[in-house]
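# sequence first, then the predicted structure:
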Amino acid sequence: MRKTACSTPSNGSGRTARSSGSPRASPPTRRSAPAPSGARVSDARPVREPGARRLVLWRHGRTAWNLENRFQGKTDIPLDDTGVQQAHRAARLLAGLRPTHLLASPLRRAADTAEALAAVTGLPVRTDGDLTERDGGAWEGLTSREIRERYPEEHKAWQPPGGETSAQVAKRVAAALERAADDLPPTGLLVVASHGAALRLGMSALLGLPEDVWKHIGGLSNCCWSVLTELRDGGWRLAEHNAGTLPEPVLGDDRTDNGS
């Protein structure tokens, strides 16, 4: 694993779409997907044809709240000028991977990041509401310092009052990624534009890691990505994490080494 520090239509599941992807065939049998305790992906999923699918999990570009170290959560904050530039630069790199499908969180900072890659590849962008960032409850809009001062116990446990638990986020994001993978052809490459905490937690669940080790997976810098490759048994391997070219700090909603 290489590691570098850088930067459908509605169907009752909470998903939305900008443009429709290819139709999905109904499989004859179903299976259970492995997931860590407290973050089960699904009790019944379609059997995928064996293949070499890849998932590129791409965090959105920088926002003003990232720069101010404010918890964004589900608040719909747009990219700042630097974030737009990051998205276009990363899109040129990711286009070289020859993606076959694009998927995004509907929040503007992620959807607009995905559109930068769509402009280069000509691929349509689908959105899925289950890829939104962690609901930060009372923390949204607060700086890291304000959270520590006003909610010391909740900060220590990293549990926003009125927000989602880590296990809840991991479960919904991992389920969205599995659904998307089920729609891929055996050699498909899906780029998913989403959010730092959502991707880290969803990826941890998808890899089958127990909840007590999720904290050991580092955060994603703005416009950096992780790559998951499909295993023969339908599981996933982390091939790259926080990949890019130049080291960049991790700014955002997810917990970092300094506890911010």
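Arrived safely. Owing to the predicted nature of the structure, the values given are computational and were not obtained by experimental measurement.

# every contact and neighbour count from this point should use C-alpha atoms.
OK.

# once you drop chain neighbours, what's closest to residue 117?
In space, and not counting its chain neighbours, residue 117 is closest to residue 91: 4.6 Å by Cα to Cα, 6 or more residues apart in numbering.

# the one you found and residue 252: what is the separation?
21 Å (Cα to Cα, to the nearest Å).

# next one: residue 233
Taking Cα to Cα as the measure, residue 233 falls 34 Å from residue 252.

# look at the two and report which has more neighbours.
Neighbour count, other Cα atoms under 10 Å: between residue 233 and residue 252, residue 252 has more, with 28 against 9.

# isn't there a strand covering that one?
No. Counting by DSSP: H, G, I helix; E, B strand; the rest coil, residue 252 is not part of a strand but coil.

# the closest residue to it other than its chain neighbours: which element?
Once flanking residues are discounted, residue 252 sits nearest to residue 66: 5.1 Å by Cα to Cα, 6+ apart. Taking DSSP states H and E as the criterion, residue 66 maps to helix 64-67.

# one more to weigh against that first structure:
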Amino acid sequence: MSDPRAAREPGRRRLVLWRHGQTTWNVEHRFQGKTDVPLDETGHRQARRAAALLAGLQPTALLSSPLRRAADTAKALADLTGLPIRYDKDLIERDGGVWEGLTGREIRERYPAEHAAWQPPGGETSAQVAKRVGTALERALDDLPPDGQLVVASHGAALRLGMSHLLRLPEETWERLGGLSNCSWSVITEMRDGGWRLAEHNAGTLPEPVLSDDRPDTAT
């Protein structure tokens, strides 16, 4: 049986990686990880504002992490476009181990060596997250038609690392990609050779700091 991907015209598919809106833990600088923290009121407003802009891209498919802060962000776009939301557990945020629920100051004080290496005890490594999320993105793109436009609602560290995997960036360069602000997005476009190009990063940003579970030298 022939591979359906062989008949796909390259250079047409587009992937929009959309970070969820603000939560109270973002504001408190707490590491969220896989803890299911909901959007706060500001986060819901951010999601509606961003959804109105993303709807103009005429997306054809909508995929989300099942964690509420991402799922409710995706719902704002689904309400405008009528697209069904599919969920993939491999799009959840980095497992933060014992760091989850702690503030940045608490992490620095209690786990100085692990903080310096940005490796949460009992949690995932950056390489593990990159492979998990990147593979989920590749899987979703395999199902996307040649002119498809896929929006993925997920999380800051998960998206930055998954994007690095998809772009085939070497691990030593991953930190060169800055963090995503709440409800901002990056756009990945298909190249004619079937590879992927970063067309936009952290688009839709308002003049505010990045509040994220990502590395402190790429986010405040």
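Thanks, I have it. Given the structure is predicted, the values throughout are model-derived calculations rather than measurements.

# quantify their similarity with the TM-score.
Scored by TM-score structural alignment, normalised by the length of structure 2, the superposition of the two chains gives a TM-score of 0.96; 219 aligned residues with a Cα RMSD of 1.5 Å.

# output the residue interval of structure 2 matched by the helix holding residue 66 of structure 1.
Across structure 2, the stretch matching helix 64-67 of structure 1 (TM-score structural alignment) is residues 24-27.

# any idea which element the residue nearest the centre of structure 1 lies in?
Nearest to the geometric centre of structure 1 sits residue 199, at 2.9 Å (Cα atoms, centre = their mean). Assigned by DSSP H and E, residue 199 of structure 1 falls within helix 196-206.

# so that helix matches what in structure 2?
By TM-score structural alignment, helix 196-206 of structure 1 lines up with residues 156-166 in structure 2.

# one more: stretch 125-134 of structure 1?
With TM-score structural alignment as the criterion, stretch 125-134 of structure 1 aligns to 85-94.

# what is the end-to-end distance of the matching stretch?
First residue to last in stretch 85-94 of structure 2 (Cα to Cα) measures 21 Å.

# give the aligned equivalent of residue 238 of structure 1 in structure 2.
Under TM-score structural alignment, residue 238 of structure 1 pairs with residue 198 in structure 2.

# so its match lies in a strand, does it not?
Yes. Membership of residue 198 of structure 2 in a strand is supported by three-state DSSP.

# about what we covered before: what's the neighbour count on the residue nearest to residue 252 of structure 1?
If you count neighbours by other Cα under 10 Å, residue 66 of structure 1 ends up with 21.

# map residue 167 of structure 1 across to structure 2 for me.
Using TM-score structural alignment, residue 167 of structure 1 sits opposite residue 127 in structure 2.

# equivalent analysis for residue 220 of structure 1, please.
Using TM-score structural alignment, the equivalent of residue 220 of structure 1 in structure 2 is residue 180.

# surely that match meets residue 21?
No. Counting by Cα atoms under 8 Å, residue 180 of structure 2 stays clear of residue 21, with 10.7 Å between them.

# mean shift between the helix or strand following the helix holding residue 199 of structure 1 and structure 2?
Later in the chain than helix 196-206 of structure 1, the nearest helix or strand by DSSP H and E is strand 225-230. Strand 225-230 of structure 1, aligned to structure 2 and superposed, deviates on average by 0.2 Å (mean Cα distance after the TM-score superposition for structure 1).

# now do the buried residues in strand 225-230 of structure 1.
Residues 225, 226, 227, 228, 229, 230 are the ones in strand 225-230 of structure 1 that count as buried (16 or more other Cα atoms under 10 Å).
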